[in-house]
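Chemist: the sequence and its predicted three-dimensional model are supplied below.
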Amino acid sequence: KPQFGLAESIKKVASVPGTWLNAIILAGLMGGIMSFSGLWGVPYLVQVYGFTKTQASNYVLLLNLGILLGSPVVGILADKLGSKKRLIVIGSGALTLFWVYVLIIARAMPPVWVLAPLYFIAGSLGIVFTLCFTQVKESNHPALSGTATGFINVAGFLATALLNLIIGWRLDARWDGAMTEGVRFYGQAGFQRAMLVLIIAAATAFVTSLFLPESKITK
């Protein structure tokens, strides 16, 4: 079993096209979901819908619940389809449509009654990014599996941080000075403009997924 130093391992992993394809997909899907569920989802729901923080947190929790319950389902579906790539394409495409509906069609304010199922389904679809970890291991030397998965995992967290920053910057850039209870009020239009970047992130993941090499699952 070949042994590689850290620098050599990173160099070898970074030289594989499949590493970057999976890193981009993971960044686009995981970054968008984590940015919304971890930072901007609650203030968005509070300011746009007038929910309490508890109510808003419960809706965001449904997205996280979709992620939790969707994980094993994704594995089962990948086995049935016999192709991880196909499921990544479907999931990333559907998540892109989710953001398009929420931010463009519904103008960042879908009817309240659709929020619960919408967020749950979005979480269930977005979790297809976990398949990227298996994909990237198959693209690299077996001795570099850990380095490869760690490499793309970093991309996911960097994307989350970057999207958080971009959304915050875009909110501040169009802020009109309004305040509510000592907090900057951005409103529906502000959040709609700021979160459009989530569509770009998901769409980038979708387009990139089309270039993934087919990885058949042995049954």
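Modeler: Right, received. Where do you want to start?
Chemist: hey, let's count contacts and neighbours off CA atoms from now on
Modeler: Fine.
Chemist: dump the residue contacts of the closest residue to A203 other than its chain neighbours.
Modeler: Once flanking residues are discounted, A203 sits nearest to T96: 5.5 Å by Cα to Cα, 6 or more residues apart in numbering. Contacts here follow Cα atoms under 8 Å, 6 or more residues apart in numbering; on that basis T96 touches 199, 202-203, 206.
Chemist: this is the comparison structure:
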Amino acid sequence: MPHTDSPASREYGASPYRWLILGLLSFSYLLVYVHRMCPAVLAQDLMQSFDTSAAVTGLMASAYFFPYALMQAPGGILADKLGARRLITLCMLVATLGSVLFAVSGSVNAAFWSRVLVGLGLSAVLVPSYKALTYWFPARQFVMGASVIIAIAGLGGVVASSPLAWLSELIGWRSSFMALAGLTFVNGLLIWFLVRDKPTDMGLPRVEPQVSQGTGKTKAAMPVKKSLSLALGSLDFWLLAVWFFFNGGILFSFAGLWAGPYFMGAYGMTKTQAAGVIDLFSFGWVFGPLIFAWIAARFPSRSKVLGLSMTGLGLVCLWLILRNGHMSQMELYLFALSFGFLGAGPAGVCFTAAKERYPVEMAGTVTGLVYVFPMAGSAVFQPLAGVILDMSGHMDSGLTSQDFIPLFILYAVISFVAGLAGFVFRTDRGKKIPKEPTKKMA
């Protein structure tokens, strides 16, 4: 029969090659987390090597998050223009260069700008990965694929703790960053040679018709100006922004940087022992998104999930204050697991809430805008935590458990504020209050 290009006559099917695509994209985002979390076990080494304060070390580590946050909205546009294969390959090459420069940095200034380059390079990995999944996976499997990427990324926190601590003790932190740069470069090559943006790029059929149900036409994206106006002009966007800003600030400033110095100073742990506790953050990171996805499917109120999760994190911070310096090893493990679970687990619910609150035509724009805020929170709170610790006056003699109490009080307060923002958020508010005048129908 002659070939026709109509959806009715074209064959569709999900190729097994999609699992290789998913594996490579997941590994790419795992490397994003390794680069993001590695300062936690290396903070003491960095302070000693550069002979600097906690505040400056926090600023140096947070340099990763400034370009990462700023690039989220443009990253979605670049993903549309370049596709996942070219954009992620470029990202890996830029991050490789930044990691090499960081490894050879002779000053804080050089190290800061090297981390900026790493953050810039890794800023556009998740969004193009999700874009590729929309072509390689049927719609009913997309949530599963997206959850797998987040869950595997959590393993990056595991790699950035005990294994990295062991490697840095074996070959030094500079050589460890060189090894990480090499792994990032190899991953970039694998993406270039093995990943394709769409099945049709390999002569494979599309997984399903790319059309809106019942219309026969692909739904056009909403103009950027209109999308920005609808998002930035609504209360619910800023409630999600507050929730995610404080969530990311707490999670990445502690688990991503100051947890190592805390466990070593408050409990007399070695770097490797502290990394063993930090591993539990990552296990919460791995299973948290999957468990919260299961909860969200059976518990339709997004506001209650967001509110209760951050309220729970605030209670965990109060637990940390009350038991500061006196936890048993098992209690430390339980604390770290709870912290990672409540901190990282509900992130997918927040993204889902943003998509449900606004028209589907602006889903990409609002997702990119919302994702700015956890990265911005990280950029602010890593150096802010360093300033708070510097105020103890014990950086030279060694931090103690008491030196961290002001920081933990701050974490508890902003957790409850974020929880309140979650409770106030509503996904149906926009349906009740139109954002623009409706046109009279003919």
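Modeler: Okay, I see it. Not measured: the values here are computed from a predicted model.
Chemist: tm score of chain vs chain?
Modeler: The TM-score (TM-score structural alignment, normalised by the length of structure 1) is 0.87; 208 aligned residues with a Cα RMSD of 1.8 Å.
Chemist: that older thread, which SSE is the equivalent of the residue nearest to A203 of structure 1 over in structure 2 in?
Modeler: Counting by TM-score structural alignment, T96 of structure 1 lines up with G314 in structure 2. Using DSSP states H and E, G314 of structure 2 falls within helix 302-322.
Chemist: buried sites along that helix?
Modeler: 302-318, 320-321 (16 or more other Cα atoms under 10 Å).
Chemist: got it, and stretch 101-121 of structure 1?
Modeler: Those would be 101-104, 108-109, 115, 118-121, for stretch 101-121 of structure 1 by 16+ other Cα under 10 Å.
Chemist: do you know how far the counterpart of L65 of structure 1 in structure 2 is from G157 of structure 2?
Modeler: Using TM-score structural alignment, the equivalent of L65 of structure 1 in structure 2 is F283. Using Cα to Cα, to the nearest Å, we find F283 of structure 2 at a distance of 8 Å from G157 of structure 2.
Chemist: looking at these two, which is more packed in?
Modeler: In terms of neighbours (other Cα atoms under 10 Å), G157 is the more surrounded of F283 of structure 2 and G157; the figures are 31 against 20.
Chemist: and that one, how far is that from I171 of structure 2?
Modeler: G157 of structure 2 is 20 Å from I171 of structure 2, by Cα to Cα.
Chemist: with F373 of structure 2 instead?
Modeler: Distance of F373 of structure 2 to I171 of structure 2, given as Cα to Cα: 36 Å.
Chemist: the two: which is more packed in?
Modeler: F373 (25 against 11).
Chemist: any idea which element the counterpart of the more buried one in structure 1 lies in?
Modeler: In structure 1, the residue equivalent to F373 of structure 2 is A155, according to TM-score structural alignment. Element membership of A155 of structure 1, judged by DSSP H and E, is helix 145-173.
Chemist: for that helix, name the packing helices and strands.
Modeler: For helix 145-173 of structure 1, the elements it packs on are helix 6-14, helix 17-35, helix 131-139, helix 187-195, helix 197-209, judged by 3 or more Cα pairs under 8 Å, 6 or more residues apart in numbering; DSSP states H and E.
Chemist: any chance of those helices in a markdown table, plus mean neighbour count?
Modeler: Listed next are those as a markdown table, based on neighbours: other Cα atoms under 10 Å:
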| stretch | mean neighbour count |
| --- | --- |
| helix 6-14 | 15 |
| helix 17-35 | 25 |
| helix 131-139 | 21 |
| helix 187-195 | 21 |
| helix 197-209 | 22 |
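Chemist: same list, those helices, but as TSV with distance to G75 of structure 1 please.
Modeler: Formatted as TSV, these follow (distance: least, Cα to Cα, whole Å):
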stretch	distance to G75 of structure 1
helix 6-14	25
helix 17-35	16
helix 131-139	8
helix 187-195	30
helix 197-209	17
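Chemist: and of the ones you listed, who's closest to S57 of structure 1?
Modeler: Nearest to S57 of structure 1, of all these, is helix 17-35, at 13.9 Å by Cα to Cα.
Chemist: report the angle between the axes of the closest one and helix 197-209?
Modeler: Counting by axes from the mean of the first three to the mean of the last three Cα atoms, to 10 degrees, helix 17-35 of structure 1 points 160 degrees away from the direction of helix 197-209.
Chemist: what residues are up against I409 of structure 2?
Modeler: Applying Cα under 8 Å, 6+ apart, the residues near I409 of structure 2 are 317-318, 321.
Chemist: surely L384 of structure 2 is in contact with T57?
Modeler: No: using Cα atoms under 8 Å, L384 of structure 2 is not in contact with T57, being 10.7 Å away.
Chemist: these two - which one has more neighbours?
Modeler: T57 (26 against 21).
Chemist: check the offset of whatever helix or strand V56 of structure 2 lives in from the chain's centre.
Modeler: Following DSSP H and E, the helix or strand that holds V56 of structure 2 is helix 54-62. Chain-centre distance of helix 54-62 of structure 2: 19 Å, with Cα atoms, centre = their mean, to the nearest Å.
Chemist: stretch 160-175 of structure 1 now?
Modeler: 16 Å.
Chemist: report the buried residues of that stretch.
Modeler: Of the residues in stretch 160-175 of structure 1, those buried (16+ other Cα under 10 Å) are 160, 163-164, 167-168, 170-172.
Chemist: quick one: these as TSV, columns for distance to G70 of structure 1 too.
Modeler: Conversion of these to TSV gives the following (distance: Cα to Cα, whole Å):
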residue	distance to G70 of structure 1
T160	20
L163	24
N164	24
I167	27
G168	29
R170	31
L171	31
D172	35
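Chemist: quick one: which of those residues is nearest V48 of structure 1?
Modeler: Distance to V48 of structure 1 across those (Cα to Cα) is lowest for L171, with 13.4 Å.
Chemist: how much space between the closest one and A194 of structure 1?
Modeler: From L171 of structure 1 to A194 of structure 1 the distance is 6 Å (Cα to Cα).
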